[in-house]
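K.L.:
I would like the atomic coordinates for the input below:
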Amino acid sequence: MPTDCISYQNSGYFSPLMNDYLDQKSNLQPLYSKFPSIENFENQIFNKKNNFDHSSRKNLVTVLQKQYLNVETSHFTQQNIKALLVDNTFTVTTGHQLNLFTGPLYFLYKIISAINLTNELKVKYPESNFVPIYWMATEDHDFEEINYFNFKGRKFRWNKDSSGPVGRLSTAGLEDLFEVFSVELGSSTNALALKKLFEEAYLNNNNLADATRYLANVLFGSYGLVIIDADNSDLKSSFIPYMKEELLNQSSYKLVVETAEKLKGYTIQVNPREINLFYIEDNLRERIIFEDELYKVNNTKIEFTKIEILDLLKNFPEKFSPNVIMRPLYQEVILPNLCYIGGGGEIAYWLELKSFFDASNITFPILLLRNSALLATQKQEKKADKLSLLWIDLFSKQEELLNRKTKELSDFSIDLINLKEQLMHQFETLYDVASQTDKDFMGAVKAQEIKQNKGLENLEKRLLRAQKRKLADVLQRIIDLQNELFPNQSLQERQANFSEFYLENGENLIPMIVEKLKPLENQFDIITF
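P.N.:
The predicted structure follows:
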């Protein structure tokens, strides 16, 4: 069976920025505080403990207890919420959109990364408590990004109009989608469990935030996961001074732009606005713009003077919503957080923020790239073994993989390297002769060399195509296997929904993944079942 390990850097699926971050390249080191290693958390704990407003813990716990009021909560989660009152309790946080029925697989991997890291920290630093947090992105308003999930190559989409924060969106209308999905699931024991989970999450809760909390709590409550909805007036009251600074001085813009300059050569993940706050209501989330000495809500007629908007902020902080630049600061202000776990795109925009955090006097968290994994059946593993494929082979681009395997399986060399070398030596002799005559002849030799090399290259390509036809059967089996594991020639974790694997594994699915993922190893995990 294939037994090779695959680093994120060698998988071919991570950006140059993430590869350089994981390699701890010196040009990026000023953009983060500490690289994620178990030893570096000692200093992070010290810094956060001495630079956190512990008086805000009571407010945090009160809000969480209210949010869990109608949720059947595990004893472990209840303990973790209460532990947040204590000064030696810290959090590890991951965040994600409210994707329908969890969306792609990596929703699970993010949360499991947070859970497993808190367990590792507790072993290393037993004098402290560590709580895994799932921060629900309830204030996002891009409904088109979250209103579907894929199941066995079929897309299940929730067709509904939405313009405000998705967490407040009514779940009315999901009955029709549930009926269609139920038929597709079948009637096995695990299928019935999935139907019940979908029904209780989405048909028995009134809005998307409550539905997602219910779902995540069922899946991970036994591990002590704490789920937070920060679209909350009491939580935002702690963030008023920072939102006031943003409204009056727009300090984040300059600092983030300066940092983005240091990332030239990489793809910039986000660009800051002059004011990085939205105005928010049930059916509205629009940017706040400062124009003509007035604060205006984009695409509306709503506007405020400076005095009016500061008064609104003081009395109704829930009407202000941080964007992608301000949200991380909000998170770190209200949580005693040590580490943020995110995907490559998230870590990329966090790397733009350290100078903004420093200016705000808020401790910058350790940034950890979430676990990535490939789920494979034992049957697929045996197929790979029979085809003499390593896992790293299957991570290759399909055309590259087929070319490489064709050359490996051929009884003779498809690379005409020997002929190319002979040709090179022949033209070296011709160039010696040409150098002794006029320059026109030298040009003719050069043209002929190009023509002859091109001819050999064309023959090489034709030979490769001929061998592919000869080996069509085995190459098709390779294609089929790779397409099973990498749907749409993309990472499985970005395409498939957990329900597809729950059908086969049932309640064993999440414990199996929890056992395998090691958040600090920076290694692509292959999990066979």
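K.L.:
For the rest of this, base every contact and every neighbour count on C-alpha atoms.
P.N.:
OK.
K.L.:
need the strands for the stretch 301-450 of the chain, in chain order.
P.N.:
Remark: strands assigned in the stretch 301-450 of the chain by DSSP state E, counting those that start in this stretch are 303-304, 320-322, 337-342, 366-369, 373-376.
K.L.:
Make TSV from those strands and add mean neighbour count and distance to Leu98 to it.
P.N.:
Formatted as TSV, the strands of the stretch 301-450 of the chain follow (neighbours: other C-alpha atoms under 10 Å; distance: least, C-alpha to C-alpha, whole Å):
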stretch	mean neighbour count	distance to Leu98
strand 303-304	16	30
strand 320-322	25	17
strand 337-342	25	15
strand 366-369	22	20
strand 373-376	17	21
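K.L.:
Give me the contacts around stretch 306-318.
P.N.:
Under the criterion C-alpha atoms under 8 Å, 6 or more residues apart in numbering, residues 231-233, 236-237, 240, 244, 280, 293-295, 319-320 lie in contact with stretch 306-318.
K.L.:
Now show me the structure for the sequence below, then we'll compare the two:
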Amino acid sequence: MKTTQIPFQKTGFFSKTMHDYLEKNKNIQPFYNNFPDISGFHNQIEEKQKSYRLQTRLALVDALKNQYISFETSEKTIENIELIKQQNTFTITTGHQLNLFTGPLYFLYKIISAINLSEELSEKFPEQHFIPIYWMATEDHDFDEINYFNFDGKKVSWNRKDGGAVGRFSTEGLQEVFKVFSNHLGNSKNAKYLKELFSDGYLKHNNLADATRFIANKLFGEFGLVIIDGDDANLKQLFNPFVKEELENQTSFKEVSNTILELEKNYPIQVNPREINLFYLGDDFRERILLEDNIYKVNNTNITFSKAEILAEVDENPKAFSPNVIMRPLFQEVILPNLCYIGGGGEMAYWFELKAYFEKVYIPFPVLLLRNSVQVVSVKQSKKLENLKISQEELFLNQYDLLSKKVIDNSEIKTNFSQKIEFLQNQFSDLKEVAKKTDVSFINAVNAQERKQIKGLESLEKRLLKAEKRRQRDLVDRITLLQNELLPNQSLEERQRNFSEYYLEYGSSFIEALKGALKPLQLEFTLLEL
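P.N.:
You can find the predicted model right below:
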């Protein structure tokens, strides 16, 4: 195994928002609290310790024990749950949807980032305990985003009627998905493990939340991962004061809207708040709560409440109130002794909208950490990159740009069109000085001629490049094939592939390799040669 890190900024797959965050640009600084470094975690520990109550710890431990009651649990996970009772124990959290069979590869990277960061902080702060948490997004209702995974370029899908929180979905119908997936796997030792993991997860559990807990627990339980389901009446009861505050005052809408006015001066906005950022959750529906003429209405239903009735409903039926993307982060930070949230670039972008809201309701805003990203490269692929003289950073170039660069580098014709265009611009610069002494029409004519000649040179450059690509067809084909293998659909493979492709080849050593390679606080992209 060989690992190399390169800056996230060099891959071309991360936004300006993330670049500025990683570089601590002054424009993004007002929108986060402590930065993900050792100094930042020292400050975060002090903030969280002052605000998080022992009563909440004990309620959280009881809820977690109840959630794990019918699951085989590792000693490390049991120990970690017990440690939460202690006031020097803190959590490192990542979250993800309940994608079929974990969905894209980065599901693994998120969780391993949380595990590795917990271990690193335990070394840096030996008087504290740090527990990795996977927050299952059981209350999501966007089934189209989770009902498939990709395997060997094929889409393995689960088709069923949509409706309600996905964690409550019955696993009925996944027998057919299992048959399709099994046919792709073969009969190797690793294939048998994957078949068993899928069948034990989905065919022996009644709902998607339990199935996902089983699979994540099988993959990561030995590292002490604690899996939490927020769709829990006892946990939601802890959040009741914030639910009532939202229903009465709509604070999240006000605070997030004000933040967006400042944030959008430099960055795109990820999500926009609604007047009330709560859903009402039933067995087969999850609908927005609307406030119209002092009546609370559940969208697309006949359910209505007066103010007194809905506040009473919060107390009597806390599980019915489901936070949306704006309030879910607050729910997490209220019920967990959490220091850090680990997520992808899109997740970080909407968290930046929330800091003022957290401050308004007196909850510490967590450290935000961009999750580890990985490009897996086989020894054979690495050798091909070397033979084609493609550097690790060049691998991530747009394919047109990569091919153009390599064809030019390999060409016997050595001509630099950039230099020729620069020379031409210098010539016209002198001519423009002469033109200033005449009239406007002559200046316009000079500018037009400059544009025409530069355009002509650019056209010639494209024609020469096209001719060279035809002449070097073998090189073009080899580069195209290799980059397409590594970056399917010209995207990071972690967004396209499922872990089962690599597990089929490498078995448990794949997870062990990731565990050894990922360094969350290095804040760099990882290339992993296997």
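K.L.:
quick revisit: and the strands of the stretch 301-450 of the first structure: which comes nearest Phe156 of the first structure?
P.N.:
Set against Phe156 of the first structure and scored by C-alpha to C-alpha, these come closest in strand 373-376, at 21.4 Å.
K.L.:
mind putting the strands of the stretch 301-450 of the first structure in CSV, distance to Asp358 of the first structure included?
P.N.:
Compiled in CSV, those are given as follows (distance: least, C-alpha to C-alpha, whole Å):
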stretch, distance to Asp358 of the first structure
strand 303-304, 30
strand 320-322, 18
strand 337-342, 15
strand 366-369, 14
strand 373-376, 34
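K.L.:
To Asp393 of the first structure, which of those strands lies closest?
P.N.:
Among the strands of the stretch 301-450 of the first structure, strand 373-376 sits nearest to Asp393 of the first structure (C-alpha to C-alpha), with 13.5 Å.
K.L.:
quick one on the thing from earlier: could you tell me which of the contacts of stretch 306-318 of the first structure belong to strands?
P.N.:
Taking DSSP state E, the ones among those that sit in strands are 280, 294-295, 320.
K.L.:
Please state the offset of the strand or helix carrying Phe501 of the first structure from the chain centre?
P.N.:
Secondary-structure assignment from DSSP states H and E places Phe501 of the first structure in helix 498-505. The chain centroid and the centroid of helix 498-505 of the first structure are separated by 21 Å under C-alpha atoms, centre = their mean, to the nearest Å.
K.L.:
Quick check: which helices or strands does that helix pack against?
P.N.:
helix 189-198 (3 or more C-alpha pairs under 8 Å, 6 or more residues apart in numbering; DSSP states H and E).
K.L.:
I'd like to check the angle between the helix it packs on and helix 498-505, please.
P.N.:
Angular relation of helix 189-198 of the first structure and helix 498-505 on a 0 to 180 degree scale: 150 degrees, by axes from the mean of the first three to the mean of the last three C-alpha atoms, to 10 degrees.
K.L.:
Which pair in the ones in strands among the contacts of stretch 306-318 of the first structure has the greatest spatial separation?
P.N.:
The distance between the two most remote of those (C-alpha to C-alpha) is 17.6 Å, for Ile280 and Leu294.
K.L.:
okay, these two: which has more neighbours?
P.N.:
A direct count of neighbours by other C-alpha atoms under 10 Å for Ile280 of the first structure and Leu294 places Ile280 higher, at 23 against 16.
K.L.:
How about the contacts made by that one?
P.N.:
Listed by C-alpha under 8 Å, 6+ apart, the contact partners of Ile280 of the first structure are 164-165, 286, 318-321.
K.L.:
how do those look in the second structure, which are kept?
P.N.:
Here is what carries over to the second structure from those, by both residues aligned by TM-score structural alignment, their matches' C-alpha atoms under 8 Å: 164-165, 286, 318-321.
K.L.:
out of the residues you listed, who's nearest Ala348 of the first structure?
P.N.:
Ser321 (21.6 Å).
K.L.:
I'd assumed Glu139 was in contact with that closest one.
P.N.:
Yes. The criterion here is C-alpha atoms under 8 Å, and Ser321 of the first structure meets it with Glu139 at 7.1 Å.
K.L.:
joint contacts of the two?
P.N.:
Asp231.
K.L.:
who wins for neighbours among the kept ones among the contacts of Ile280 of the first structure?
P.N.:
Of all those, Ser321 has the most neighbours under the rule other C-alpha under 10 Å, reaching 28 neighbours.
K.L.:
burial measure for Ser237 of the first structure, as a count.
P.N.:
Neighbour count for Ser237 of the first structure, taken as other C-alpha under 10 Å: 18.
K.L.:
now it, nearest residue through space, not along the chain?
P.N.:
In this structure, Ser237 of the first structure finds its nearest non-sequential neighbour in Pro317, 6.0 Å apart by C-alpha to C-alpha, 6 or more residues apart in numbering.
K.L.:
count of neighbours near that neighbour?
P.N.:
Counted with other C-alpha under 10 Å, the neighbours of Pro317 of the first structure add up to 24.
K.L.:
how close does the longest helix anywhere in the first structure sit to the second structure?
P.N.:
Counting by DSSP state H, the longest helix found in the first structure is helix 439-470. In the superposition with the second structure, the average deviation recorded for helix 439-470 of the first structure is 2.9 Å (mean C-alpha distance after the TM-score superposition for the first structure).
K.L.:
need the contact list for the residue nearest in space to the middle of the second structure.
P.N.:
Nearest to the mean C-alpha position of the second structure, by C-alpha atoms, centre = their mean, lies Gly344 at 2.6 Å. Going by C-alpha under 8 Å, 6+ apart, Gly344 of the second structure touches 370-371.
K.L.:
No further questions, thank you.
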